[in-house]
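**Student:** let me see the structure of the following:
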Amino acid sequence: MLAPAPARTRPTGSATRRGAGRRLTAYLGVLPFLAFVTVFLLWPTYIVVTGAFQDDLGRFTLSNIQAVVSGPAYLDSFLVSIGLSLVTAVLGAVFGALLAWAVAEGRPDGLLRRCVVAASGVLAQFGGVMLAFAFLATFGFNGFVTLLLADTLGIDPLSGGGWIYGFAGLAVVYTYFQIPLMLIVFLPALEGLKPQWREASDSLGGSGWAYWRHVGGPILAPGFAGAALLLFANAFSAYATAAALISQGSPLVPLQIRSALTSEVVLGQANVGKALALGMVIVVAVVMTLYALLQRRTSKWLR
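**Tutor:** Model (predicted):
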């Protein structure tokens, strides 16, 4: 004879209150993060968006947007910033992926691997004034390498006007911190490649090229593209390195925003700077949306 199934008991009021209390405690743990995001991301974004459509008296206007769209200097700065971000993103993605592949092929618990990953974590954040000073002290007009080449070989690498102070110099300096950032972002995707996939390809008679073309490449492609987009956003929003390296002119959007906010020659350009910042927000938002979509596609291979 089958025993009757035990009747389901509804949770008592005290149990319900305890469950609600635990959920409330869990939500309270997120409050510091939400406060940080609100103060340093949402509120500045709100100020930029509203200020871009206001004049000096707080009235609605489209003149700031029109000034950015119709101003050749502003449009050129966007083109230069996008071009610089593309170049450094491609260089950083390619060399960083090769470095990440070399690290992934090593021993998982090896000393060299730990040192490279730790150094990449530090160098990825080594930007701003310190990085600019390091390159100027090495390749500037009075830099160590410049003086060494001039004294020993009679070569002046800055005779053409100083490459370190132009687009090429910015590309080299930006790539310096893009490569370690690519290693940190792309290494988990390489570690997600299972050895069984390579063994299955070999057992079916596939060559190394066939494995990377039909298995490894398609799996890593979304992660590689997403990491490259992250490098683009990182270079596009960088300010301190370019500000310390370039003393004259404002070829990049962040430097144009600085000029609009601090210029003593042309007054009343603060809201034009906010319009420029709004353009940067839109570009970064589009790039990060694409990055999030690619990460969703990549995450299923990392489970």
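**Student:** can we go C-alpha only for contacts and neighbour counts from here?
**Tutor:** OK.
**Student:** ends of stretch 194-212, what's the gap?
**Tutor:** Stretch 194-212 has an end-to-end distance of 13 Å (CA to CA, to the nearest Å).
**Student:** which other residues reach it?
**Tutor:** With contact meaning CA atoms under 8 Å, 6 or more residues apart in numbering, stretch 194-212 is reached by 215, 217, 218.
**Student:** what's the burial count for the first one?
**Tutor:** By other CA atoms under 10 Å, the residues close to residue 215 number 15.
**Student:** mind checking the longest helix of the protein?
**Tutor:** helix 72-105 (DSSP state H).
**Student:** one more, so I can put them side by side:
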Amino acid sequence: MGLLPFLVFVAIFLVVPTVTVVIGAFQAEQGGFSLEKVRALGGDTALRALQESLVLSFASAAIGAVLGALLAYLVVSAPPTSALRRGITAICGVLAQFGGVTLAFAWMATLGFGGLLTNLFADLFGFDDSGSAWLYDLPGLILVYTYFQIPLMLIVFLPALEGLRPQWREAAVNLGATTRQYWLQIAFPLLRPAFLGSALLLFANAFAAYATAAALISQGSPITPLLIRAALTSEIVLGQANFAYALALEMVVVVAVVMGLYAWLLKRTSRWLT
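**Tutor:** Okay, the predicted model is just below:
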């Protein structure tokens, strides 16, 4: 009985939408079973959007994983009761959830057309005061996504760094190991599954993100989530709802594979964390 509210929540917001997507992807516009929309995933538009989504997810996850891991190491080096450590952890907890329209507007007001830094660079270096369109393309999306990927990496990777026991380093030093040998032969092999698992989580987070990209890019569909929006809301090409379902099913499959690998790596990490 205690789990009933949670099960109802999962059924309404996870099971029902997933089943709807699966049924719609294999359904013709007039009803009945059809593979037409699934085959359309091999078209140039869908493949290009998938490629851009994968590049965006991989790039933002890689940058966020490396910088977030370095930040986590600096945080874990501080005493557990220090105000700096608690403050950075709390700030990252907020920034990891900072996205959507608010984040897009913040970057447009900073680096967009007529933005604060755009005008400052124009005054100092003679750049075009109207700015450029790079923020509203793939490079801009990578930069904006990295903003919330770094704090998310700190949150998910910090427990693994905290799990490194001081006794292991002391034992290595007593056996004659240098600091470099300790990190290369003991710490890095132990942290590798946790690091890769956290990077996969960042990949899935970026791949499924929609609101920030939708607010930043009002025209065009460079990534799969925006192509789904175009298929559902386009006033030019009608009757594309089932194609949107097929695109959503494609995203579900990619995220399911990534999260399966994440769960496997998390299981390997838990062997020594416990």
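**Student:** which ones among the contacts of stretch 194-212 of the first structure lie within helices?
**Tutor:** Filtering these for helices - DSSP H - leaves 217, 218.
**Student:** closest one of the contacts of stretch 194-212 of the first structure to residue 13 of the first structure?
**Tutor:** residue 218 (53.3 Å; CA to CA).
**Student:** aligned partner of the closest one in the second structure?
**Tutor:** In the second structure, the residue paired with residue 218 of the first structure according to TM-score structural alignment is residue 189.
**Student:** cool, residue 174 of the first structure as well?
**Tutor:** So, by TM-score structural alignment, residue 174 of the first structure is matched to residue 145.
**Student:** so what's that match up against?
**Tutor:** Residue 145 of the second structure touches 60, 206, counting by CA under 8 Å, 6+ apart.
**Student:** that older thread, buried ones in the longest helix of the first structure, by neighbour count?
**Tutor:** The neighbour-count check on helix 72-105 of the first structure (16 or more other CA atoms under 10 Å) flags 73-75, 77-78, 80-101, 103-104 as buried.
**Student:** ok, now stretch 165-172 of the first structure?
**Tutor:** 165, 167, 169, 170, 171, 172.
**Student:** dump those residues to JSON lines, plus secondary structure.
**Tutor:** Shown next, in JSON lines, are these (DSSP: H, G, I helix; E, B strand; the rest coil):
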{"residue": "165", "secondary structure": "helix"}
{"residue": "167", "secondary structure": "helix"}
{"residue": "169", "secondary structure": "helix"}
{"residue": "170", "secondary structure": "helix"}
{"residue": "171", "secondary structure": "helix"}
{"residue": "172", "secondary structure": "helix"}
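**Student:** what would those residues look like in CSV with distance to residue 36 of the first structure?
**Tutor:** Formatted as CSV, these follow (distance: CA to CA, whole Å):
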residue, distance to residue 36 of the first structure
165, 36
167, 35
169, 35
170, 31
171, 32
172, 33
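**Student:** what is the neighbour count of residue 265 of the second structure?
**Tutor:** 19.
**Student:** OK, contacts around the spatially closest residue to residue 50 of the second structure that is not a sequence neighbour?
**Tutor:** Once flanking residues are discounted, residue 50 of the second structure sits nearest to residue 224: 5.6 Å by CA to CA, 6 or more residues apart in numbering. For residue 224 of the second structure, the contact set (CA under 8 Å, 6+ apart) comprises 46, 49, 50, 52, 53, 247, 251.
**Student:** quick one: map residue 224 of the second structure onto the first structure.
**Tutor:** Aligned partner of residue 224 of the second structure by TM-score structural alignment: residue 253.
**Student:** ok, now residue 102 of the second structure?
**Tutor:** By TM-score structural alignment, residue 102 of the second structure lines up with residue 130 in the first structure.
**Student:** do the same with residue 243 of the second structure
**Tutor:** Under TM-score structural alignment, residue 243 of the second structure pairs with residue 272 in the first structure.
**Student:** which residues in the first structure does stretch 71-82 of the second structure match up with?
**Tutor:** Under TM-score structural alignment, the match for stretch 71-82 of the second structure is residues 99-110.
**Student:** which residues in the stretch 101-250 of the second structure form helices?
**Tutor:** Along the stretch 101-250 of the second structure, the stretches classed as helices by DSSP state H, counting those that start in this stretch are 116-125, 138-162, 166-174, 179-182, 188-208, 211-216, 224-233, 241-273.
**Student:** which of those sits closest to residue 89 of the second structure?
**Tutor:** Nearest of these (CA to CA): helix 138-162, 7.3 Å.
**Student:** what's the average distance of that closest one to the first structure?
**Tutor:** Averaged over the aligned pairs, helix 138-162 of the second structure sits 0.3 Å from the first structure after superposition, using mean CA distance after the TM-score superposition for the first structure.
**Student:** buried sites along that helix?
**Tutor:** Buried residues in helix 138-162 of the second structure (16+ other CA under 10 Å): 138, 140-158, 160-162.
**Student:** okay, the angle between that helix and helix 188-208?
**Tutor:** Angle of helix 138-162 of the second structure versus helix 188-208, following axes from the mean of the first three to the mean of the last three CA atoms, to 10 degrees, is 140 degrees.
**Student:** distance from helix 138-162 of the second structure to the middle of the chain?
**Tutor:** 8 Å (CA atoms, centre = their mean, to the nearest Å).
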